[in-house]
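Turn this into a model:
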Amino acid sequence: MSTMQAIVISEFGGPEVLKYRTVAKPLPEQHQALIRVKAFGLNHAELHMRRGEWDEWNPISGLECVGIIEACPSGEFSVGSKVAGVMGGIGRDRPGGYGEFVNVPVSNIVSLETRLPWEQLAALPEVYCTAWSCLFTVLNLQQDETLLIRGATSTIGQAALNLAVNVGAKVTATTRQEARFDLLREMGAEDVKFEQQDLGRQFETIGSPP
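Okay, here's the model as predicted:
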């Protein structure tokens, strides 16, 4: 039996319960791909899994990873391809990305062409999936529609801004720091406003008669 190294939840608790272990190396089935993990992101959900606060969890956590295709029995991805894999049960009802290798359904894998280092690339898959789901699954955002993104300089805010601008939406973005106004405009926001508790007051004059 082939083995690999993984970071395993040995019991529920704080970060100290994460232990290095030698475990069985997974074997991919049809419509799965085995990824050699180069880096993985850390997500707040994994904190709750580690503490035993979610119904779904796996001893090998990790909802996302980036790496190289090691094997793909059904041929959807070529061996050696650079990819990102996200969720599809990984880290919840199947072992996740906190190991040297992970099996991911091919429907949850994306090929990548980038020169970003692995450790930076690993921070992107889950945040973009979350932003995409909010914009297009929940809101069904369309071209020329108007969108307000609050806290747009956060990681998920920037991902949402990129995706919204890409689809042709008209975005107003907010931030607490005036120094970041130009950044958000450069990213494609048509308007930028200060983030504050009474944000609606900044819009009170819109549509008012002169």
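
C-alpha from now on. contacts and neighbour counts both.
Noted.

residues contacting the residue nearest to the spatial centre of the chain?
Closest to where the C-alpha atoms of the chain average out (CA atoms, centre = their mean) is residue 126, at 1.1 Å. By CA atoms under 8 Å, 6 or more residues apart in numbering, the residues touching residue 126 are 41, 63, 64, 86.

quick one more, to check against the first:
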Amino acid sequence: MKAVQFSDHGDRSVIDYGDFPDPTPDRDEVLVDVKAGALNHLDVWTRRGLPGIDLDMPHVPGSDAAGVVLEVGEDVTRFEPGDRVAVSAGVYCGKCEYCRDGEYSMCVNYHIIGEHVRGVHGERAAVPEDNLVEVPSGVEWETAAAAPLVFQTAWRMLLNRGDLTAGESVLVLGASGGVGHAAVQIADYAGAEVYATASSEEKLEYAAEVGADHTINYEDEDFAAEIRELTGKRGVDMVVDHVGEATYPDSIKSLAKGGRVVTCGATTGPNPGAGLNRIFWNQLSVIGSTMANPGEVDDVLELVWDGTFEPRVREVFPMSETARAHEMLEEREGFGKVVVVPDSEYDE
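Okay, here's the model as predicted:
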């Protein structure tokens, strides 16, 4: 088969699309004929190299994909050949104290398909049965591939970890990205007043289309100062910040007393100043969140499949042009998700 792969960490030049051994499903795995995959910033970090993660090379990246079941392992009970499926990338042990309590995304052995182990950006992929969800017949492959990782991440961040309720106010940073544009929609669905930042007027228009009540161009404005002005110096109840060092100090400044920052990542760096004086004086909370539990995945994807939420796709590329897809993420081009399709499936 053909697959996206790299044999060394580095810049976009290490990405190749070429022959790779066909996967063989284990007893608990499903062989999927991949129709579409989607990129996340995680793919960029994996390509560059993440501290403490030693990958088997060559490595096939990709945490998001959707396709048709070709074959199932002998222990698989939920799927059969011909089923339409999408990948939910979080792998958990099912045995530790957190898994026993139903908090699978806090599993001590938690890892992510495409980050810690071989990913799914190839013509075929062998995926554990527990990491697949059913895709209804009316859902397009690009939508099915683009939705799972970012919508489950944003859903858990806002509604479980952040405990967002109707009538509260929430600021979503980087609203044009995958998690950001999902968070805007989920916050709007929850009945919150939604503030969103992005780097261009075009991106802000898209953010408004999917649910933002107020938009801020962070290239032209100090978003913390703008939030204070828009809220009458009160601040917002929650900030969704997956950007990290570059935005964290202003995220803290944007909060009302008793507010909370919820984070699932640190694109610009993991070590900002803590801002402890502001945290204790204003009684703020900083909350971490990673992926989601299976029930949360089912809940949010049901709302994607029925059209309540819309994964916006900024561009679709053949997998042979994955380097260009990475460039779009790194250069912050466009709004929403970037999708890659096996060259054999690509139709211009």
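
related to what we said a few turns ago, alignment lookup: the residue nearest to the centre of structure 1 to structure 2.
Using TM-score structural alignment as the criterion, residue 126 of structure 1 maps onto residue 149 of structure 2.

wait, is its match part of a strand?
No - the assignment for residue 149 of structure 2, made by DSSP: H, G, I helix; E, B strand; the rest coil, is helix rather than a strand.

any idea how far it is from residue 117 of structure 2?
According to CA to CA, to the nearest Å, residue 149 of structure 2 and residue 117 of structure 2 sit 16 Å apart.

swap in residue 90 of structure 2?
Counting by CA to CA, the gap from residue 90 of structure 2 to residue 117 of structure 2 is 11 Å.

repeat for residue 123 of structure 2
In terms of CA to CA, residue 123 of structure 2 sits 17 Å off from residue 117 of structure 2.

in what helix or strand does residue 260 of structure 2 lie?
Assessed by DSSP states H and E, residue 260 of structure 2 sits inside strand 255-263.

what does that strand correspond to over in structure 1?
So strand 255-263 of structure 2 is aligned with nothing, judged by TM-score structural alignment.

Read off where the helix or strand following that strand ends up in structure 1.
For strand 255-263 of structure 2, the following helix or strand on the C-terminal side (DSSP H and E) is helix 276-282. Aligned using TM-score structural alignment, helix 276-282 of structure 2 spans no residues in structure 1.

Just the terminal-to-terminal distance for stretch 117-137 of structure 1.
30 Å.

Figure out how far it is from the centre of its chain.
3 Å (CA atoms, centre = their mean, to the nearest Å).

For it, which residues meet the burial criterion?
Using 16 or more other CA atoms under 10 Å as the test for burial, stretch 117-137 of structure 1 gives 118, 121-129, 131-132, 135.

Please name every helix or strand in contact with the longest helix that structure 1 contains.
In structure 1, assigned by DSSP state H, the helix with the most residues is helix 155-167. Here helix 155-167 of structure 1 touches helix 125-132, strand 146-149, strand 170-175, going by 3 or more CA pairs under 8 Å, 6 or more residues apart in numbering; DSSP states H and E.

Which of the ones you listed sits closest to residue 82 of structure 1?
helix 125-132 (13.2 Å; CA to CA).

By how much does the closest one deviate from structure 2 on average?
After superposition onto structure 2, the average distance of helix 125-132 of structure 1 to its aligned residues comes to 2.0 Å, using mean CA distance after the TM-score superposition for structure 1.

Name all residues that make contact with residue 330 of structure 2.
Residue 330 of structure 2 neighbours (CA under 8 Å, 6+ apart): residue 44.

Correct me if wrong, but residue 300 of structure 2 is in a helix.
Yes - under three-state DSSP, residue 300 of structure 2 falls within a helix.

Wait, it touches residue 150, no?
No - with contacts counted by CA atoms under 8 Å, residue 300 of structure 2 stays clear of residue 150, the gap being 10.3 Å.

quick one: buried residues of stretch 179-197 of structure 1?
Neighbour-count burial for stretch 179-197 of structure 1 flags 181, 184, 188, 189, 192, 193, 194, 195 (criterion: 16+ other CA under 10 Å).

just stretch 20-37 of structure 2 next, same as before
20, 24-26, 28-37.

need the residues you listed in JSON lines with distance to residue 327 of structure 2 and secondary structure, can you?
Formatted as JSON lines, the buried residues of stretch 20-37 of structure 2 follow (distance: CA to CA, whole Å; DSSP: H, G, I helix; E, B strand; the rest coil):
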{"residue": "20", "distance to residue 327 of structure 2": "24", "secondary structure": "coil"}
{"residue": "24", "distance to residue 327 of structure 2": "32", "secondary structure": "coil"}
{"residue": "25", "distance to residue 327 of structure 2": "32", "secondary structure": "coil"}
{"residue": "26", "distance to residue 327 of structure 2": "35", "secondary structure": "coil"}
{"residue": "28", "distance to residue 327 of structure 2": "36", "secondary structure": "coil"}
{"residue": "29", "distance to residue 327 of structure 2": "32", "secondary structure": "strand"}
{"residue": "30", "distance to residue 327 of structure 2": "31", "secondary structure": "strand"}
{"residue": "31", "distance to residue 327 of structure 2": "30", "secondary structure": "strand"}
{"residue": "32", "distance to residue 327 of structure 2": "27", "secondary structure": "strand"}
{"residue": "33", "distance to residue 327 of structure 2": "26", "secondary structure": "strand"}
{"residue": "34", "distance to residue 327 of structure 2": "23", "secondary structure": "strand"}
{"residue": "35", "distance to residue 327 of structure 2": "22", "secondary structure": "strand"}
{"residue": "36", "distance to residue 327 of structure 2": "19", "secondary structure": "strand"}
{"residue": "37", "distance to residue 327 of structure 2": "16", "secondary structure": "strand"}
